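> Prediction below, plus the sequence it came from.
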Amino acid sequence: MPHQPSIVTLQPRAGAASALLKALLEQRRPGHSLDAPFYLSDEVFQADMEYIFRRHWVFVGVAPQVPEPGDYVTVDVGADSVLIVRDDDMNLRAFHNVCRHRGSRLCQEHQGSLGNIVCPYHQWTYDLEGRLIHADHMGQAFLRDQHGLKKVHLRNLEGLLFICLADEPPADFDEMAQRLGPYLAPHRLEDCKVAAQVDIIEKGNWKFTLENNRECYHCVSNHPELTVSLYEHGFGYQPGPQNAEGLARFEQIVKERHARWEAMGLPSAQIEELDSRITGFRTIRLPLDRAGQSQTLNAEVACRKLLGDFSDKALGGLSVWTQPNSWHHFMSDHVVSFSTIPLGPDRTLVRTTWCVHKDAVEGVDYTVENLTAVWNATNDQDRHLVELAQAGAASSAYEPGPYSPYTEALVEAFCTWYVDRMRAGVSAGR
């Protein structure tokens, strides 16, 4: 029986559960932002990589990035480079991007296409299933079938790609997939193509990036492009006489649209699991304002060719959040996905990917400029806000401040999940 490439074994990192980290976790005050070392300390950052990014399902890309056999993408998570490739049978596979000879990195580009996987150092060659098929000068006793590429756990959730570097990944991914799948499936992300992808580096801790994403308290005063298509009352408001009428009207719109969309076979009701499980997630389909079609500068579709079998342009926006590092917006005409990867205590990669129907023609059905205008502007504004927060956390005057229970509940959910998962890592002694 041929030897199968094994899942890589991770070794515990010495000192990850330091006295500083334990003290910070013990003193975390619910309903408040985190203590400054969570954003500044290299020691905490290393623990983040060990307990969060090496032991949970991390969103890394979309299936349309690798549409054909031999297409690949690479993603770096800390010191680990992961290669995701589509094999000749159209299956997606993930491997450590490391040659089994002397450890050379195999694929150096973020994205490309290949026939076989060839090490640039000594030309050891692997097929698209990770088997070593060629290695010169290794002698008669050398067993190629014991030197295949090391696998990485990979899951494809209706076109959203997740990896896990742990020996045993969290088992609750199946439940998340079962519950989220019906929401995502009608948009048929697998039948899309990548129209644009933009990487930015935020000079801030990854947790500031996620906290900023998990609230829209800041949206009205900072995101004029994004708020064109968003109902203001959808951001979260403290109930009171001053906004009772507007809130009631918004709630009625949501009720009516949900009923219509559910009747069309589009699940819309909120699922809230951000801080109640290992693989945290949340989703809801909400109406969009004005034209109600898409997150564009005029709230109309950015692509004339709609996704899936859609004929109605005004299907609102299906928002999906996954812990620890992603958020997504699914609309009738396109999908926007965001992946957050820590680069250091004060540097974070934010990768934004826009997908449209695979048969849509650029310059005819859509323009990249119009498709990307809202989120290019919003990402740049959020980058500035994250960097302001990072600078503030370094001040001697910084102390954890209270979250609004109305507009920052999802920030608290993120921080609660993060602290719980870090405590679990520390208590396991790994």
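Okay, I see it.
> all contacts plus neighbour counts: C-alpha atoms, from now on.
Fine.
> Centre of this structure to the edge, which residue is at the far end?
Each residue of the chain has a distance to the centre, and by C-alpha atoms, centre = their mean the biggest one is for Gln140: 46.0 Å.
> any idea how far it lies from Arg93?
30 Å (C-alpha to C-alpha, to the nearest Å).
> list the contacts for Lys203?
Counting by C-alpha atoms under 8 Å, 6 or more residues apart in numbering, Lys203 touches Asp346, Arg347, Thr348, Arg383, Val386, Glu387, Gln390.
> Which one of those residues is nearest to Pro224?
Nearest to Pro224 among those, counting by C-alpha to C-alpha, is Arg383 at 15.2 Å.
> for that closest one, helix, strand, or coil?
Recorded secondary structure, Arg383: helix (DSSP: H, G, I helix; E, B strand; the rest coil).
> Skipping adjacent residues, who's closest to the residue most central in space within the chain in space?
Geometric centre of the chain, nearest residue: Ser326, 2.5 Å, by C-alpha atoms, centre = their mean. Computed as C-alpha to C-alpha, 6 or more residues apart in numbering, the closest residue to Ser326 that is not its neighbour in sequence is Ser339, at 4.9 Å.
> Please compare the first structure with the one that follows:
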Amino acid sequence: MTASVSAPQPTRGKLASSVSAEQLTEITELFQNRRLGYSLDSPFYTDPAVFALDMQAIFGTHWLFATSVAEIPEPGDYVTVDYGPYSLIILRTDDGGVNVLHNVCRHRGARVLTEASGSTGNLVCGYHSWTYSPEGELIHASTPGETKFDKNCFALKRAHGQIRAGLIFVCLAQEPPTDFDQVAEIFEPYLAPHDISRTKVAYQQNIIEEANWKLVMENNRECYHCDGHPELACSLFPTWGLSDESVPTHLEEVWKRNKQAQASLEERCRRYGIPFKVVEELDTRIAGIRISRESLDGDGESFSPDGHRLSKKLLGDLRDFRLGRCSMHLQPNSWFHFQSDHIITFAVFPINEHQTLVRTTWLVADDALEGEDYDLETLTHTWKQTNLQDKAFVELCQKGAASPVYEPGPYMLSEYQVEAFLNWYTQRVLEHLA
């Protein structure tokens, strides 16, 4: 399903006025001189001017994952999300689509909606009660004796929004990148069997990580550090990202078990007509993607100590719990795990050059009952712990990147997706600068 709003007003194509021409030249050279196969130079992670550029060239230009229909299932339901300096209202419409509005009152700039989520009819700014329709039109802004003005000129500014396979994406650019529809056509058949429209939110975790958003994404794109995730390693094979040629000796037995489990998984997928093959275009298109269906260890059903299901209710029209996980990475700010019994979405919201909000949301079947069909603590335990461990890892990297003695180090073979993410990122920023 797709729902779009009218084209937004263009955002500025320049960096903030506080960035001088000399600084912009230095930043451009920084991107042009990036060393392939190595981590980024310190300013990429620490410089406020680079962060300002990221907000324009990446978050102000590309399609971003924001939320899912499970969070705003009914007309009038909304969530507010922030990407650096941008604040957006994402509002479910009567026809099942979404309106995406900048959360900035056209009177004096106050936040119109201040809660993270809720339900509303008209949108009323709490400062001076300017009132907007769900489409953002100004419908009330007068008091006795005031000079009349044209309300049509003061609607809330709009952004693009669309729903694909139950996931909601937004774009702040006047004209969004053109290949997102093609990417959606890739991932929709993988996600359709899980039917997000028939799920509900079981739990949502918000963590502020004291690190640059790129370090958060880099950490997610590799499993070289997965020895640091003991809970996750119970069900996620720690050989992710490896190949026959690169498996270390101590993981040979695990690698063999993984290949056997993957073969069994693929046989079941063929039986049910569920796609499973790897599609990997992380840095070869504007809307970078990697998606596949991969085996889990143990019972092969879910992220639990023995790989057993964590909810008794199957999602959508699935007929088998033993379907591993459908894993999807989308540039620039999201990743997802779709199991037969529940879904986990991850969204990254930059705050500033050294802070990032990571939002994790667990979805279960809309008729699943807590305490009967699933235990909330058991459902969320593995990824709660994993997220806290990742928070510690990326914060160590942020501290290191700020050190005067830091210099970029080489990526290992298993970190090729980190390199792909940075290739994508630098390409997109250089295109913006050009």
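Thanks, I have the structure now. In this text, all values refer to a predicted model and were calculated from it rather than measured experimentally.
> Contact partners for whatever residue of the second structure lines up with the residue nearest to the centre of the first structure?
Taking TM-score structural alignment, Ser326 of the first structure has Ser334 as its aligned residue in the second structure. For Ser334 of the second structure, the contacting residues are Leu64, Phe65, Thr345, Phe346, Ala347, Val348, by C-alpha under 8 Å, 6+ apart.
> those strands in the stretch 251-400 of the first structure, which residues are they?
Using DSSP state E, counting those that start in this stretch, the strands of the stretch 251-400 of the first structure run over residues 271-273, 281-286, 317-322, 326-330, 335-344, 347-357.
> now those strands in a markdown table, with distance to Gln11 of the first structure?
A markdown table is the format used below for the strands of the stretch 251-400 of the first structure (distance: least, C-alpha to C-alpha, whole Å):
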| stretch | distance to Gln11 of the first structure |
| --- | --- |
| strand 271-273 | 30 |
| strand 281-286 | 28 |
| strand 317-322 | 26 |
| strand 326-330 | 26 |
| strand 335-344 | 20 |
| strand 347-357 | 25 |
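> so which of the ones you listed gets nearest Glu202 of the first structure?
That would be strand 347-357 among those, by C-alpha to C-alpha, at 5.1 Å.
> distance from the closest one to the second structure after superposition?
For strand 347-357 of the first structure, the mean distance from the matching residues in the second structure following superposition reads 0.6 Å, by mean C-alpha distance after the TM-score superposition for the first structure.
> Kindly name the residues of the second structure that line up with that strand.
Residues 355-365 of the second structure are where strand 347-357 of the first structure lands, counting by TM-score structural alignment.
> swap in stretch 203-212 of the first structure?
Under TM-score structural alignment, the match for stretch 203-212 of the first structure is residues 210-219.
> which stretches of the stretch 101-250 of the second structure form helices?
180-191, 213-220 (DSSP state H, counting those that start in this stretch).
> State the distance from Phe44 of the second structure to Asn352 of the second structure.
12 Å.
> Need the residues touching each of those two.
Common neighbours of Phe44 of the second structure and Asn352, counting by C-alpha under 8 Å, 6+ apart, are Phe51.
> Tell me which residue of the second structure lines up with Gln65 of the first structure.
With TM-score structural alignment as the criterion, Gln65 of the first structure matches Glu71.
> which residues does its match contact?
Glu71 of the second structure sits next to Tyr78, Val79, Lys200, Val201 when contact means C-alpha under 8 Å, 6+ apart.
> and with 7 Å instead?
Glu71 of the second structure sits next to Val201 when contact means C-alpha atoms under 7 Å, 6 or more residues apart in numbering.
> Wasn't it part of a strand?
No. Glu71 of the second structure sits outside any strand when classified using three-state DSSP, being coil.
> Now which residue in the second structure aligns to Gln293 of the first structure?
Using TM-score structural alignment, Gln293 of the first structure lines up with Glu301 in the second structure.
> Tally up the residues packed near the closest residue to its match other than its chain neighbours, please.
Nearest residue to Glu301 of the second structure, sequence neighbours excluded (C-alpha to C-alpha, 6+ apart): Arg322, at 4.6 Å. Neighbour count of Arg322 of the second structure, defined by other C-alpha atoms under 10 Å: 22.
> Relative to His357 of the first structure, how far out is the aligned partner of Arg322 of the second structure in the first structure?
By TM-score structural alignment, Arg322 of the second structure lines up with Ala314 in the first structure. Using C-alpha to C-alpha, we find Ala314 of the first structure at a distance of 17 Å from His357 of the first structure.
> ok so, going back, so how far is the match of stretch 203-212 of the first structure off the chain centroid?
Centre-to-centre, stretch 210-219 of the second structure and its host chain are 13 Å apart (C-alpha atoms, centre = their mean, to the nearest Å).
> With stretch 134-145 of the first structure instead?
On C-alpha atoms, centre = their mean, the centre of stretch 134-145 of the first structure falls 40 Å from that of its chain.
> Next, the distance between the ends of it.
11 Å.
> Then stretch 122-135 of the second structure?
End-to-end for stretch 122-135 of the second structure, by C-alpha to C-alpha: 9 Å.
> residue range for that stretch in the first structure?
Stretch 122-135 of the second structure lines up with residues 116-129 of the first structure when matched by TM-score structural alignment.
> For the matching stretch, which outside residues touch it?
Against stretch 116-129 of the first structure from outside (C-alpha under 7 Å, 6+ apart): Gly70, Asp87, Cys99, Ser104, Leu106, Leu132, Ile133, His134, Ala135.
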